[in-house]
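1. here is a sequence with its predicted model. Questions after.
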Amino acid sequence: MWPWSHAAVGYLCYSIGTRLVGRRPTTGPTVAVLFGALLPDLVDKPLSWVFGLVPQGYAVAHSVLLAVPLGIAALVLTHQHDRRLLGIAFVVGYWSHLLGDVLFGVLRSNPHAFGRVLWPIVTLPAYEQPVLTRLGDYVSVFTGFQSTDDAMIVILGASVVYVTIGVWIFDGRPGLTPIRQALERSFDGPTDGNE
């Protein structure tokens, strides 16, 4: 899955869950769910693609052996500091990432679909292509410049992102206000008090 697909799935899960308990999504948990949804790739892709410490971008942070205790620790820690919604949102984002990778692998008939989340019990074979070649292939498939047998998966992924954008707008665009305020302050520049 692409990073924006992970973010979209995580946000959808958070938004639906929030609505089911009679609340609306807010900024803090929105940021937490997005961070959790992106964390496995932010850790494992550099470990593999940049540093060569693991053979594939599915390793340490994608492992349920880390994700489950880390999720529980996040829930306990945020509960102790009366910030439960942040912990719940983080776990929703993180665990939805792992579930998304497994389901995406199953949809693509990847023989290693479940192995993606079982490191170090299962260590996936090393990538056959150099990083830049692999990135080029990913981009060309996503942009449609290369024919693919799994075009429906690409369309499904894009649809999830578009639906999520609509849901996020419906939710009141949580997380946008602080960004907009920061940008406005940066464009206003420093004031000398003589205005």
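-> Sure thing, it's come through. Keep in mind it's a predicted model, so treat the numbers as computed, not measured.
2. all contacts plus neighbour counts: C-alpha atoms, from now on.
-> Will do.
3. who touches the residue nearest to residue 15 when sequence neighbours are not counted in this structure?
-> In space, and not counting its chain neighbours, residue 15 is closest to residue 25: 6.0 Å by C-alpha to C-alpha, 6 or more residues apart in numbering. Listed by C-alpha atoms under 8 Å, 6 or more residues apart in numbering, the contact set of residue 25 reads 14, 15, 18, 19, 171, 174.
4. put this next to the previous one:
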Amino acid sequence: MWPWGHAALGYLLYRVVLPSRGRPWPPSDGTAIALAVGTQFPDLIDKPLAWSFGLIPSGRSLAHSLVLATIVCLLVVTIARRSGQSKPAWAFAFGYYAHLLGDALLPILQLDAEFLSFLAWPLLPPPPYESDSSFLEHILNLSPTPFTLFGLLLTVFAMGIWIYDGYPGLRWLGTESGTPVSND
């Protein structure tokens, strides 16, 4: 899934889950930003470490592992709880796991367990990808597959919902004092 698809999936899932748990909607700007960062976090770690520096075996290994995801999310929530910022920390964790779900979605739909092995790295080797070498290679190989089109449609839908919700994460830009608006 491309970055915009991860952001859209995370936002839409959070949009469904948060109000269903009795929390007010939309979230504060800080919480929305933490959610967005969480939806991108695994790729921000793995892609440069694998493609630019060759330090890990794949662009879906270290930060895409449920092992590391759980450790990172527990640390983030524990540290944030001590500083009274648990809502953004939980949103980050939600976004992180939504990213992993987004990457697992196609292999699940295709019933291809081999391509789910990234979730158990380093206990299992990462899946064999045809192009796992550079950002430019991925951009140049972007093609309108059904899953890529699904990600684009999901993004357009999520953007419409996000606009309807009043631009959570950017509302502070519209305030005179620049003070973020908090709804959670």
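-> Thanks, I have it. This structure is a prediction, so every number in the text was calculated from the model and none was measured.
5. so what's the equivalent of residue 105 of the first structure over in the second structure up against?
-> Aligned counterpart of residue 105 of the first structure in the second structure: residue 107 (TM-score structural alignment). With contact set as C-alpha under 8 Å, 6+ apart, residue 107 of the second structure has these partners: 113, 115, 116.
6. the helix or strand containing residue 107 of the second structure vs the first structure, mean deviation?
-> Per DSSP states H and E, residue 107 of the second structure falls inside helix 86-109. Aligned to the first structure and superposed, helix 86-109 of the second structure gives a mean residue distance of 1.1 Å (mean C-alpha distance after the TM-score superposition for the first structure).
7. what's in contact with stretch 62-78 of the first structure?
-> Contacts with stretch 62-78 of the first structure, where a contact means C-alpha under 8 Å, 6+ apart, come from 40-41, 44, 60-61, 84-88, 90-91, 94-95, 98, 116-120.
8. which of these are buried?
-> Buried members of the contacts of stretch 62-78 of the first structure, counted by 16 or more other C-alpha atoms under 10 Å: 40-41, 44, 60-61, 84-88, 90-91, 94-95, 98, 116-119.
9. one step back: can you name the two of the contacts of residue 25 of the first structure that are farthest apart?
-> Using C-alpha to C-alpha, the pair of the contacts of residue 25 of the first structure lying farthest apart is 19 and 174, separated by 13.7 Å.
10. between the two, which one's more packed in?
-> residue 174 (18 against 13; other C-alpha atoms under 10 Å).
11. residues touching the alignment partner in the second structure of residue 122 of the first structure, list them.
-> In the second structure, the residue paired with residue 122 of the first structure is residue 124, using TM-score structural alignment. Neighbouring residues of residue 124 of the second structure by C-alpha under 8 Å, 6+ apart: 117, 118.
12. pull the number of nearby residues for residue 144 of the first structure.
-> Neighbour number of residue 144 of the first structure under other C-alpha under 10 Å is 12.
13. okay, now residue 93 of the first structure: neighbour count?
-> 31.
14. do residue 130 of the second structure as well
-> 6.
15. tell me which helix or strand it sits in.
-> Going by DSSP H and E, residue 130 of the second structure is not part of any helix or strand.
16. could you list the buried residues of stretch 159-178 of the second structure?
-> Neighbour count says stretch 159-178 of the second structure has 159, 161, 162, 167, 168, 169, 170, 171, 172 buried, by 16+ other C-alpha under 10 Å.
17. what lines up with the fifth one in the first structure?
-> Right, the one you point to is residue 168 of the second structure. Counting by TM-score structural alignment, the partner of residue 168 of the second structure is residue 174.
18. wait, that match touches residue 33, no?
-> No - with contact defined as C-alpha atoms under 8 Å, residue 174 of the first structure does not reach residue 33; the gap is 11.7 Å.
19. turn the contacts of residue 25 of the first structure into JSON lines, columns for distance to residue 29 of the first structure.
-> Listed next are those as JSON lines, based on distance: C-alpha to C-alpha, whole Å:
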{"residue": "14", "distance to residue 29 of the first structure": "8"}
{"residue": "15", "distance to residue 29 of the first structure": "10"}
{"residue": "18", "distance to residue 29 of the first structure": "10"}
{"residue": "19", "distance to residue 29 of the first structure": "13"}
{"residue": "171", "distance to residue 29 of the first structure": "13"}
{"residue": "174", "distance to residue 29 of the first structure": "9"}
